[in-house]
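Trainee: what follows is a predicted protein model with its sequence.
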Amino acid sequence: MINDRMIEIEESINKLTVDLLFPIRTSKTVNKEAFDKLYFLLDELKILIKGELIISRKLVG
């Protein structure tokens, strides 16, 4: 169950990268909403991986 949620978070972060990078590259602006979503996902991920010995290389990257 935890691994399933970690996979969902990883996929959500991958989708957010376009929302984060496109405005920065094109108009030099920051999409605050996308960053807020990213920080929320990272906080949840931090809780899930606490104490884990093995973490997906793709997720860490």
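Mentor: Looks like it arrived, so ask away. Numbering: from 1, shown residues only.
Trainee: only C-alpha atoms from now on, for both contacts and neighbour counts.
Mentor: Fine.
Trainee: ok, now how distant is the residue of the chain positioned farthest from its centre from Val60?
Mentor: Distance from the C-alpha centroid of the chain peaks at Ser27, with 22.4 Å (C-alpha atoms, centre = their mean). Per C-alpha to C-alpha, to the nearest Å, Ser27 is found 28 Å from Val60.
Trainee: what do you get for Thr29?
Mentor: 26 Å.
Trainee: then this one, side by side with the first:
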Amino acid sequence: MEDKIINKVDEIFKIKNKNSNEDVSEIEEEIDKIVYKLYDLREEEINIIENGKYFG
């Protein structure tokens, strides 16, 4: 799983080196999902992280 994160970060660096204004939010979201899975987070916990709110 670490390799997936490293590869995504490398991808962001390559894109940003070509164009610092390029939108990489989609890749960042992919990294987020990998981290959520790595820590086995539940939907409620992900909502707190992403929205700053608990909807429980």
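Mentor: Here it is on my side, so go on. If you're wondering where the values come from, they're calculated on a predicted model, not measured in any experiment.
Trainee: and the TM-score between them?
Mentor: Overlay of the two chains. TM-score (TM-score structural alignment, normalised by the length of structure 2): 0.55; 40 aligned residues with a C-alpha RMSD of 1.8 Å.
Trainee: ok so, going back, and the residue farthest from the centre of structure 1, what's its match in structure 2?
Mentor: Correspondence of Ser27 of structure 1 to structure 2, assessed by TM-score structural alignment: Asn19.
Trainee: please, which helix or strand holds Thr26 of structure 1?
Mentor: Thr26 of structure 1 is located in helix 2-27, with elements delineated by DSSP states H and E.
Trainee: buried ones in that helix?
Mentor: Using 16 or more other C-alpha atoms under 10 Å as the test for burial, helix 2-27 of structure 1 gives 6, 9-10, 13, 19-20.
Trainee: closest one of the residues you listed to Ile47 of structure 1?
Mentor: Distance to Ile47 of structure 1, by C-alpha to C-alpha, is smallest for Met6 among the buried residues of helix 2-27 of structure 1, at 10.5 Å.
Trainee: understood, closing this out.
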